[in-house]
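Engineer: Coordinates only, no sequence provided:
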């Protein structure tokens, strides 16, 4: 019986994801979980992220056409808000893609955890609701496979050093 219930979980999750692919995050819905290496956990909905200082990046990307305007919270401000220390962040996407990002990337100007692209919320289909974006056009050092891999979209969780 238990195996049967577990076997249905992926089907249920896949169905929920497909149903929400074209939709944007709803008010009060958790969009980001930040867990600390000390066992702490903080949940953010869009309003909680918007309450943090807003940063904007105007840049082209290898995934989009033309200059895009991304708004969100700088990775530095987010790490400061959750009292992270120096080390390595593990960023996890909706599809379980994960990538390690050194906290040294969290500079000003630097990457933004974007919740708006061109003034609009991003749906899962459009790489949302959260996407870590680097200012590619402002710093040629960011135009490498290493930084492209760190530009995780459909971000749902950050595991931070504490």
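Structural biologist: Looks like it arrived, so ask away. As the structure is a prediction and not an experimental result, all values here were calculated from the model.
Engineer: Going by C-alpha atoms from here, please, whenever you check contacts or count neighbours.
Structural biologist: Noted.
Engineer: And the helices in the protein?
Structural biologist: Along the chain, counting by DSSP state H, helices occupy 2-20, 46-50, 75-81, 145-150.
Engineer: most packed of those?
Structural biologist: Among the helices of the chain, ranked by average contacts under mean count of other CA atoms under 10 Å, first place goes to helix 75-81 (a mean of 18).
Engineer: Other residues contacting stretch 104-123?
Structural biologist: Applying CA atoms under 8 Å, 6 or more residues apart in numbering, the external contacts of stretch 104-123 come out as 21-25, 46, 55-57, 68-76, 86-87, 128-135.
Engineer: hmm, which of those are the buried ones?
Structural biologist: Buried members of the contacts of stretch 104-123, scored by 16 or more other CA atoms under 10 Å, are 23-25, 46, 55-57, 69-76, 128-135.
Engineer: and the comparison structure, right after this:
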């Protein structure tokens, strides 16, 4: 009898562990600000008003269509008004983006490229994309350096 109870407890712990692991894998973006951490899975990101940017990039051929959440919507949602964003990729590469870049009709956190979800192999699942063709200010080395792909976390620092 004790063996059976022990076996059930071990099995339950294993299943709970799998559930936790699966939930962690579902998180696409983790945002930390003011001592609080917020996670976003695909559904949470898609709950925002999604924006579409059609633009050329220095990394792709021809015009591309990107769809995602505006950086402004994310900073508004967490209440960040000043400072900088430390945007970090899956491989721990980090870039600094001033919150002043998070404007209407500005950069988005793209989740789709030409209507398809992006894989890690294709710069996904998240890529910060500016509307490069919208104005010359978006076609500079500084802006290109902020266009981080394989994004998985953002920390807001003052």
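Structural biologist: Structure's in. What do you need? Being a predicted model, the structure only gives us computed values, none of them experimental.
Engineer: Out of the helices of the first structure, which is closest to residue 157 of the first structure?
Structural biologist: Across these, the minimum distance to residue 157 of the first structure, taken as CA to CA, is reached by helix 75-81, at 12.5 Å.
Engineer: What's the match for residue 41 of the first structure in the second structure?
Structural biologist: Using TM-score structural alignment, the equivalent of residue 41 of the first structure in the second structure is residue 37.
Engineer: With residue 139 of the first structure instead?
Structural biologist: By TM-score structural alignment, residue 139 of the first structure lines up with residue 135 in the second structure.
Engineer: number of nearby residues for that match?
Structural biologist: Per other CA atoms under 10 Å, the neighbour tally for residue 135 of the second structure reads 8.
Engineer: List of residues touching stretch 8-20 of the first structure?
Structural biologist: Stretch 8-20 of the first structure is contacted from outside by residue 124, using CA under 8 Å, 6+ apart.
Engineer: which one in the first structure is aligned with residue 57 of the second structure?
Structural biologist: Taking TM-score structural alignment, the alignment pairs residue 57 of the second structure with residue 61 from the first structure.
Engineer: Please name the residues that touch the nearest residue to its match once chain neighbours are set aside.
Structural biologist: Leaving aside its chain neighbours, residue 61 of the first structure sits nearest to residue 136 (7.0 Å; criterion: CA to CA, 6 or more residues apart in numbering). Applying CA under 8 Å, 6+ apart to residue 136 of the first structure gives the contacts 59, 60, 61, 142, 143.
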